[in-house]
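# curious how this folds, go ahead:
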Amino acid sequence: MSAVLPLRFRPALAGWRPLLNLSLLLSLSASPLFMSSSQAEESARRSYQVPAGSLSAALTRFAGLAGVNLSVDPALVSGRNSAGLAGEYAVEEGFARLLQGSGLQLQPVGDQAYILTPAPEGSSLQLAPTSIMGATSLAQGEPYAGGQVARRGSQGLLGARDFMETPFSMTTYTSEAVKNQQARTLGELIASDPSVRATNPAGGRFEQFTIRGFSLFNSDVAYNGLYGILPTYSIDMEMADRVDIIKGPTQLINGVSPRGSVGGGINVVPKRATDKPITSFTGSYASNNQLGGAVDVARRFGEDNKFGVRFNGVKQSGDTEWDHQSVDRDMAVLGLDFRGERLRLSTDIGRTERDTDAPQERVLVGANAQVPHASEVRRNYAQGWSKARTKDTFGTVNAQYDVNDSVMLYGGAGARKSNHDFLRHNVSISNDAGDFSVQPRDFTRDENVRTATAGVRNWFHTGPVSHEINLAASYFYMDFTNGGARYASSPSNLYDPVQTPTPSDPTRQDNRVYTENRSTGVALSDTLGFLDDRLLLTLGTRWQRIKVDDWTNNVKGATAYDEEKMSPSGGVLFKATDKLSLYANYMEGLSQGKIAPSTSINEDEIFPPFISRQVEVGAKYDAGALAVTAAVFRIKQPAYATDTTTRVFGPNGKRENTGVELSVFGEPLKGLRLLGGVMYIDSELTDTTDGAFDGNRAPATPKYNVNLGAEWDVPTVQGLTLTSRVIHSSSQYLDQSNTKEIDSWERLDVGARYAFKVDQKNITLRANIENVADKRYWSSAGASDDSEGGLTLATPRTYLLSATVDF
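Here you go, the predicted structure:
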């Protein structure tokens, strides 16, 4: 479970008794959000203890303790600090003390309600406030200027922190960004991030990504900090309140991921009921004929709204842009939570089903074939009888409990049961004419997952040094059974597909393979604050044990292993100014070994775990309305490949990715929002067999990824916003020999949305066009560390329309 704190809570005295101002996801501030006039009079002066730190955190804490409402323009408080306070104060007196020297002042706007304004101008400022009821807005992940990115992100063992206090590269996308992009799956959302790329066709059996050039599978996407809970093959975005994307090895934060991703991690934060009731319906259309509807309903009940319930449901079905391809998907997720004075509880229960007819596969290129021409692929090369049927049922329980004012216990547990049924075929081009053999395979996979984590967090001081100690233990178990059958082959062609008969009589039954994965770990970290927390040093280590056993037709395999490793990590962050943070980190992680793909002759062979290491330095600049982050990194890990002659999959040397990232987000001018960046990677192979590929560029790794999105509120038409996004990736090699290459590509997306009211109902119309020019290109050559490579064909021009009504 990811314990979420909206501020850095560091009591300086043993007798200090402030109440933790925790996330709305799991919590309620200690004081009631609304107080009667008589209560306010009785507590006109009372004792407060608010630690020094960021002004945003100090104001949030004080508002929660005082039980008043405070509306703040995030740009006003961004980058400012407060000396805190200790003693008895009236509400306005306490605010004045916290604001001392900030150039801001408090302005009453009603009973127990205030806003902040610049001191000289008073109320002349035109505010676009974020309402804070105690800690509500900050706890939900206070949006940065522009609303597309949240200031805070969940960081597993380390809790939740503002991006300016985080010693590594991280971006948190908000639910507003999800809605405005009309992102139906995680693969569609990550199109905004230059460090992340999708490596599987949008109309394929599953989604897969790369972060900083290394593979990330859906299995490695966490759900509120727990691995293995979300659906294995595709994750619906209607369930997400926020999506955290962390760059670099994340073993210290959440432990070893099920598939061993090393380039980064993704965490999906579930939705919670807000104090304001939610009743929303969205009708949607996607070309060619995908119709759907989504509901979002939330309510809070009981004294101080302690109990919350939120339901999200989706039904979408119809034909896609590709001939004889259709997708039907259903999603239902129920979230319940309780937020007490010291105890916070939540549970999430979900069910998803996805049926895809004629899902596209990656295109494999044989040794005697050149790279096929994507521009000439105009029809779906997947057979009409091919299918992918997935069903996932999952649930989690999370808890936080304040033992006292400086110690918090937290824990979480989850489970998932999945059934997957595929009838598919590889697309392996054998010559320059694009010929391939359709070899049908019936493939079933049943999965069971159980996972849990528990920890304790303690805040204290040793003299002038503050500490945040975290101790956590984690457990992950997954078993899965693979089975199926093979059928007679038939010829087809990439450019002129031939529809073959539906397979009926198997020519061979596949072995039944049963595998058990167990991972246990214990992690300890300490974040030390020096110079009034302007210098933050995070040191930590995680002991991890990975145990894998497999059986083929009830015979235990010889490739099982049981290994353990102590992985140290550390990071340092220095707040050079109120607007500039400098940081560096070293992260080390143990990753589960690769599994030989179905395209190799040693299919399903399990390789031992391996170690990855990252060094990164960076800077973050927060101008209030616009943020710019930059990072230089280097990641090392073993390289794997399938020999083109022997077709044996296995380790072959090492790869080193050295890169530079630059990201930008915010609203530099009123009504103009930006989101994007650029990533450069120099990826080199070393220590390959007989030095054959030493010095070559690692396959499937473009030198440049560029993303730039912009939104513009048309000043002459209230409620109208125009959007655009440009995506670019440079050329990529398919193989370690660097003899086959795909071209660079660009994609242009445009859109518009219009928000208005009818009978006090908020209505938002959205229209997006992805790949406006309808370009056909290979968007990815797979991933160099992936056991299954192959070319990914870009999605043709796609129209997305939706209408959201908030009742």
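
# please make it C-alpha for all contacts and neighbour counts, starting now.
Fine.

# residue 282: neighbouring residues, count only.
19 (other CA atoms under 10 Å).

# what's around the closest residue to it other than its chain neighbours, how many residues?
Using CA to CA, 6 or more residues apart in numbering and skipping the chain neighbours, the partner closest in space to residue 282 is residue 804 (4.2 Å). By other CA under 10 Å, the residues close to residue 804 number 20.

# quick check: closest non-adjacent residue to residue 176.
Spatial nearest neighbour of residue 176, chain neighbours left out: residue 148 (6.3 Å); criterion: CA to CA, 6+ apart.

# thought residue 179 was touching that neighbour, still the case?
No: at 10.1 Å, residue 148 does not count as touching residue 179 under the criterion of CA atoms under 8 Å.

# ok, and the closest non-adjacent residue to residue 640?
In space, residue 640 is closest to residue 651, 4.2 Å off (CA to CA, 6+ apart).

# which helix or strand contains that neighbour?
Assigning secondary structure by DSSP states H and E places residue 651 in strand 649-669.

# that strand packs against which elements?
When contacts are defined as 3 or more CA pairs under 8 Å, 6 or more residues apart in numbering; DSSP states H and E, strand 649-669 packs onto strand 626-642, strand 672-686.

# how far off centre is the first one?
Strand 626-642 has its C-alpha centroid displaced from the chain centroid by 17 Å (CA atoms, centre = their mean, to the nearest Å).

# now the second one, please; I'll put the structures next to each other:
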Amino acid sequence: MVAVTTLFGMQAAFAQAGSPAVPDGVAVLPAVSVTATHDNDYRARSASVAGFDETPLQDTPASVSVVTRAQLDDQHAKLLSDVVRNDASVNNDYAPVGYYQGFTIRGFPIDLASAIKINGLTISGEQNVALENKDRVEILKGLAGIESGVVAPGGIINFVTKRPRNVASITTDVDSRGSTSAAVDLGRRFGDQSQFGLRINAAKENIHSYVDGADGRRTFGSIAADWIISPRASLQFDAEFQQLIQRSASGYQLLGGTAVPSAASASKLLGLQPWTKPVTTDALNLNTRFDYSFNDKWQGYIAASRSHTMIDDNVAFAYGCGYVPSCGAGGTSPFFFASNGDFDVYDYRSPGEYRRNDEVRAVLTGNFSTGWLQHDVTFGTSVQRRVVDLSNAVYDYVGSENIYGPNLTFDPSPNSPSASFPQLDSRQYSVFGTDRITFNDHWQVLAGGRGVLLRQRSWTEMDGPATDTDRSIFLPQVAVVYKPVAPLSFYASYSKALSLGDQAPVRASNAYAFLPPVVSNQVEVGAKYDWLDRLNLTAAVFAINKPFEYAKPDFTDAGYTFTQQGTERHQGIELSAAGRAADRLTLTASIAAIRARAYDSGTPAYEGHQVINVPRLSAALYADYAVPHVAGLDLLGGVNYSGSKAANEEGTASVPSYFVFNLGARYTTKLGGHKTVVRLSVDNLFNKYYWQDSGELQGDAYLFLGAPRTARLSLTYDF
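Have a look, this model is predicted:
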């Protein structure tokens, strides 16, 4: 921070000191202090994802990354997969075109039922959350049991919405494949003291996918409202709706269960049929929050949310090779494509997939002293409910074709799906508390925990028997923070989390059964350094353990039983930087090295190697360079690297490593006296052919090719 005192202020100081430097009869003006900060658009100073309210990142004993609004704009981000490419610890995990996306954090798949949030409240993650009304995206890496209760061990992703302010802009966008979009951002504060605020975001997009036949369209609208009721009380409300209609693209599978397809086409829609309808996803997210300040030391809030998605899932699904003669060659499993590229096509129709997340949270924060110790405490309680209604879907074989051959046409199945019926009703009741104890300028201890009562009922068929789960557990978290000097902090932490058991795949002997909840634990040691109030540097070393869940080969008729046996352990190191590295250079960079192994699983072939879809090394870099002598022009660009990733549980097949380079520019000027920003980006500049994803869905492994070279051009005009 830089402070400048004016000459008039210096004269005033001399006058107050009785200095003769000020002649008699000369008027002395009051001191004026001008303050400026070395702010930059890619650096965040705080986040709410690692606690129950906004907390400085420097004081957070956890690994957190934040992708800011400026970076979202410069990268033309449309999907969460565009956002998380900025963090090397996050990877795609079954993220097909035209469908909601899955991800891993630190190598663990996130639970879409609990790991995706808006303004800190859980949403139904089976949606592609719109970005037009988001101010930033926060990523907490590692266990988040105290923040979220029942959640998978990888971490959580939190979208923070834009708040009302005086703004009016329109953005138009076009890409090299013909996709177009238009978005408007309108906000106003009004009232005699600007106590009311309103902000509206809306967007319309026509999608021309790089996968032939997987085009679609999207409509989005949101409203954010604020009311400063009094100096002590405030109320905010957010609502957003999105409809996405787009054909979904099936993934490739290993040939013969052992080989990655060679020369596969990124543009071919496997199993394309003229009678297949697009997937339709309607998503509604609502949340509200009331804040009240009791006094200067104690504040509290009550927040509530409802999120639901309704999906009509329609796809000619490419899966396995059980109906073709070539399938048995060489002992090929029917759960993979045949060794010559043959695969089966299924008519899959699952209308009325309804998922709803509700949450209510009450939090009290305050600070007090006990002797020479300073306490910053948080207490709260929350109730969450998750409801899932599904139908008995049509999933019928209709024909077979080859990945290298032409598209063939088959007749659809004559069968119809059933009506939707409840398949899951899960409720969580929690109480939590934390105490950050400050001993002096150098030492802090954070201790706390969450008590969770989980009650869950699940069904696998209409009018069938229910499976009940009743589990209570205390999830502790403790951390020590040491600050030898103000800009530098070291921390060590331990935490536990409870996560829901996975659902057994259709090929298992216990198909569709939900396994019981599992407990994970994590140890993390890290350091954070704020270099010259310009660049945040962080490092973290971690170890996470959870029970290993997998389809275990056995002698049942199905050949597999989905089970929990042994331990899956991920150990790694993360390094990151965000901020202004030089006067004209702003960047974000991260690198992650992860060792992910299974132990004591009872299946030796699944041990002793990296688990599926987790690269040993990955890295991400994005930079903004302000061109000298050309006012308003910035060059943008970056690179993403992923090491090779296992493509099956045995580790006998893998997708190769890759580099993907991106380049762009931003030009800021004025048209008619109004700010205008033109952005150009070229992703995958060298048209790299690569497999971006070798993840699993319900125990089956799929491969997805990365997008080819794509250019995007946008214009934002403030009016």
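
# that older thread, can you give me every residue that contacts whatever residue of structure 2 lines up with the residue nearest to residue 282 of structure 1?
Under the alignment by TM-score structural alignment, residue 804 of structure 1 pairs with residue 716 in structure 2. Taking CA atoms under 8 Å, 6 or more residues apart in numbering, we find residue 716 of structure 2 in contact with 169, 170, 171, 172, 676, 677, 678.

# in what helix or strand does the first one lie?
What that stands for is residue 169 of structure 2. Assigned by DSSP H and E, residue 169 of structure 2 belongs to strand 167-175.

# mean deviation (superposed) between that strand and structure 1, please.
Its aligned residues in structure 1 lie a mean 0.6 Å from strand 167-175 of structure 2 after superposition (mean CA distance after the TM-score superposition for structure 1).

# what's that strand aligned against in structure 1?
Matched against structure 1 by TM-score structural alignment, strand 167-175 of structure 2 falls on residues 278-286.

# the helices and strands packed on strand 649-669 of structure 1 into CSV, with extra columns for mean neighbour count?
Below are those laid out as CSV (neighbours: other CA atoms under 10 Å):
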stretch, mean neighbour count
strand 626-642, 21
strand 672-686, 22
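
# quick one: what helix or strand has residue 663 of structure 2 in it?
Using DSSP H and E, residue 663 of structure 2 sits in strand 658-671.

# before we move on, what about residue 497 of structure 2?
Element membership for residue 497 of structure 2, per DSSP H and E: strand 488-499.

# against structure 1, where does that strand fall?
Using TM-score structural alignment, strand 488-499 of structure 2 pairs with 580-591 in structure 1.

# average distance between that stretch and structure 2?
On superposition with structure 2, the mean distance recorded for stretch 580-591 of structure 1 (mean CA distance after the TM-score superposition for structure 1) is 0.8 Å.

# please compute how far that stretch lies from its chain's middle.
Distance, centroid of stretch 580-591 of structure 1 to centroid of chain: 18 Å (CA atoms, centre = their mean).

# now do stretch 786-805 of structure 1
18 Å.

# what about that stretch, how long is it end to end?
End-to-end distance for stretch 786-805 of structure 1: 42 Å, by CA to CA, to the nearest Å.

# buried ones in the one helix or strand residue 109 of structure 1 maps to, by neighbour count?
Assigned by DSSP H and E, residue 109 of structure 1 falls within strand 104-110. Neighbour-count burial for strand 104-110 of structure 1 flags 104, 105, 106, 107 (criterion: 16 or more other CA atoms under 10 Å).

# ok, the third one to residue 114 of structure 1 distance?
Meaning residue 106 of structure 1. Applying CA to CA, the value for residue 106 of structure 1 to residue 114 of structure 1 is 7 Å.

# average offset of the strand holding residue 651 of structure 1 relative to structure 2?
For strand 649-669 of structure 1, the mean deviation from structure 2 after alignment is 1.3 Å (mean CA distance after the TM-score superposition for structure 1).

# just want the angle from that strand to strand 672-686.
160 degrees (axes from the mean of the first three to the mean of the last three CA atoms, to 10 degrees).

# list the buried residues in strand 649-669 of structure 1.
649-668.

# what comes up buried for stretch 714-731 of structure 1?
By 16+ other CA under 10 Å, the buried positions in stretch 714-731 of structure 1 come out as 720, 721, 722, 723, 724, 725, 726, 727, 728, 729, 730, 731.

# point to the residue nearest the middle of structure 2.
The C-alpha lying nearest the average C-alpha coordinate of structure 2 belongs to residue 157 (CA atoms, centre = their mean; 4.0 Å).

# residue in structure 1 paired with that one?
Matched by TM-score structural alignment, residue 157 of structure 2 corresponds to residue 266 in structure 1.
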